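*Asks:* Return a 3D structure for these sequence lines:
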Amino acid sequence: MRKAVLMMSVSLDGYFEGPNREIDWHLVDEELHRYFNQQVRSMGGILSGRVTHQLMADFWPTADTDPGPDSTEAMVEFAGIWRDIPKYVFSRTLEHADWNTTIVREVVPEDIRALKEQPGGDLVVGGAELAAEFMRHDLIDEFHLCVHPVLIGRGRPLFPEADSFTRLRLTESRTFGNGVVLLRYERVGSGDL
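*Replies:* Predicted coordinates:
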């Protein structure tokens, strides 16, 4: 069965974005972007909330055919990866979405489990609000966090307060040249304690 994998960048003090939704503190260089490309290319789909999806859809569809002056080889490559991968956007208000995208109105645990049982690569979960909803329903199987060596002081924390306890096992750690540290964790089942 494929897994639901939360892939997010986070500051050392636990924020995924600043107080005004800024993410300009992300230290994504060519090495880190190539890693992201490799990971997403192996996935079977991207699950995201409306805001995350629209941010991606505003930039990636033409990032290879009309690259900006700051575009890198890895960015140009990611445009094709993003366009081709199946995308599921969770939104109650979005009426239309292009680029191989299916609109889903609600997080229904049975539907997510059925999606995970389909053949193909794992499913990447993007967006903190969607991730929180998935965590409330116990649907996240792995956590891939890129911890950036910055303290932004305030903003939106990646993990909201919760009433549940989740035990994790570190499966990989890696330090990139820019100081970003990848931490990959998988859930530990009750039989694994």
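*Asks:* C-alpha from now on. contacts and neighbour counts both.
*Replies:* Will do.
*Asks:* Can you pull up the most central residue in the chain?
*Replies:* Centre of the chain computed as the mean C-alpha position; nearest residue by C-alpha atoms, centre = their mean is Gly126, 3.0 Å away.
*Asks:* Quick check: closest non-adjacent residue to it.
*Replies:* Excluding the flanking residues, the one nearest Gly126 by C-alpha to C-alpha, 6 or more residues apart in numbering is Ser48, at 4.8 Å.
*Asks:* how long is stretch 93-113 end to end?
*Replies:* Start to finish, the residues bounding stretch 93-113 are 24 Å apart (C-alpha to C-alpha, to the nearest Å).
*Asks:* how about it: buried residues?
*Replies:* Buried positions in stretch 93-113, judged by neighbour count with 16 or more other C-alpha atoms under 10 Å: Ala97, Thr101, Ile103, Val104.
*Asks:* How about stretch 169-183?
*Replies:* Buried residues in stretch 169-183, defined by neighbour count with 16+ other C-alpha under 10 Å: Val180, Val181, Leu182, Leu183.
*Asks:* my guess is the third one contacts His144, does it?
*Replies:* It stands for Leu182. Yes. With contacts counted by C-alpha atoms under 8 Å, Leu182 reaches His144, the gap being 6.9 Å.
*Asks:* Strands of this protein, residue ranges please.
*Replies:* Secondary structure of the chain (DSSP state E): strands at 4-11, 15-17, 45-49, 87-90, 101-104, 123-126, 142-148, 156-157, 168-175, 181-187.
*Asks:* and this one, so I can compare the two:
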Amino acid sequence: MRPLRFSINVSLDGCCDHREMVPDEELHRYAAEGIARADALIFGRVIYEMMESAWRPVAETGVRPDWMPEWTEPFARSIHAARKHVVSSTLDRVDWNAELVRGDLGKTVQQLKEEPGEGLYTGGVTLPLALAEMGLIDEYEFIVHPRLVGHGRTLFAGLSKYVDLRLVGRREFASGAVALRYEPKR
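*Replies:* Now for the predicted structure:
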């Protein structure tokens, strides 16, 4: 069975607003490698639209906005090429190598996990909460940035029951960020 991996950037005080933690070249490379290893990505509408608006034009045209450094291009290519499943009740259609997921989320994700391959990858806040509630996440990765933000959304707010985790990996980056990987204790 393919594992479902969740990964997110988070500040020391628990903020997960992507505008507050801008990954450097090393972290972009790390993220691109993770996405390239995934058989498919599972996104909610917000993350899908955010990623598409930022990375699709760069991958398709090779033209980067002035704010985007050259070293982000491998990430743009990885996410552009990835197969995507988009969970949304409000979108009518998706493209960008994506298909719309409707209906029973748990059943659909379980079917995706049962397909052969190396694994699935998800991120964001709302969708991972639903997936955690159903016990469908096999690995949690928190990339903790050495920054206090003092505001913003936090992860897993409203989770109905705690999930005990076991540390299975750790990687430190030159920026001071640390990737901590956990698996649920079963």
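*Asks:* before we move on, the earlier item: separation between the residue nearest to Gly126 of structure 1 and Val107 of structure 1?
*Replies:* The value you get for Ser48 of structure 1 to Val107 of structure 1, if C-alpha to C-alpha is used, is 11 Å.
*Asks:* again with Arg113 of structure 1
*Replies:* 11 Å.
*Asks:* Quick check: which of the strands of structure 1 is nearest to Phe78 of structure 1?
*Replies:* Nearest of these to Phe78 of structure 1, taken as C-alpha to C-alpha: strand 45-49 at 13.3 Å.
*Asks:* Tell me which residue of structure 1 lines up with Thr126 of structure 2.
*Replies:* Applying TM-score structural alignment, one finds that Thr126 of structure 2 aligns to Glu129 in structure 1.
*Asks:* quick one, what contacts Val28 of structure 1?
*Replies:* Listed by C-alpha atoms under 8 Å, 6 or more residues apart in numbering, Val28 of structure 1 has no contact partners.
*Asks:* Give me the number of neighbouring residues for the aligned residue in structure 2 for Thr62 of structure 1.
*Replies:* Using TM-score structural alignment, the partner of Thr62 of structure 1 in structure 2 is Pro57. Pro57 of structure 2 has 15 neighbouring residues, counting by other C-alpha atoms under 10 Å.
*Asks:* who are the neighbours in contact with Pro57 of structure 2?
*Replies:* So Pro57 of structure 2 contacts Val63, Arg64 (C-alpha under 8 Å, 6+ apart).
*Asks:* Nearest residue to Gly49 of structure 1 in space, please, no chain neighbours.
*Replies:* Using C-alpha to C-alpha, 6+ apart, the closest residue to Gly49 of structure 1 is Phe90 (4.8 Å).
*Asks:* and the equivalent of that neighbour over in structure 2, what is it in contact with?
*Replies:* With TM-score structural alignment as the criterion, the equivalent of Phe90 of structure 1 in structure 2 is Val87. By C-alpha under 8 Å, 6+ apart, the contact list for Val87 of structure 2 reads Ile42, Phe43, Gly44, Arg45, Leu100, Val101, Arg102, Leu105, Leu127.
*Asks:* Aligned counterpart of the first one in structure 1, please.
*Replies:* By TM-score structural alignment, Ile42 of structure 2 lines up with Leu47 in structure 1.
*Asks:* That match reaches Val125, doesn't it?
*Replies:* Yes. Between Leu47 of structure 1 and Val125 there is a contact under C-alpha under 8 Å: 4.8 Å.
*Asks:* Looking at these two, which is more packed in?
*Replies:* Between Leu47 of structure 1 and Val125, Leu47 has the larger neighbour count (other C-alpha under 10 Å), namely 27 against 24.
*Asks:* quick one: contacts for the residue nearest to the centre of structure 1?
*Replies:* Leu6, Met7, Met8, Ile46, Leu47, Ser48, Gly49, Thr52.
*Asks:* and which of those is nearest Asp70 of structure 1?
*Replies:* Nearest to Asp70 of structure 1 out of the contacts of Gly126 of structure 1 is Thr52 (C-alpha to C-alpha; 21.4 Å).
*Asks:* what number of residues lie near the nearest residue in space to that closest one that is not next to it in sequence?
*Replies:* Nearest residue to Thr52 of structure 1, sequence neighbours excluded (C-alpha to C-alpha, 6+ apart): Gly127, at 5.9 Å. Using other C-alpha under 10 Å, Gly127 of structure 1 has 20 neighbouring residues.
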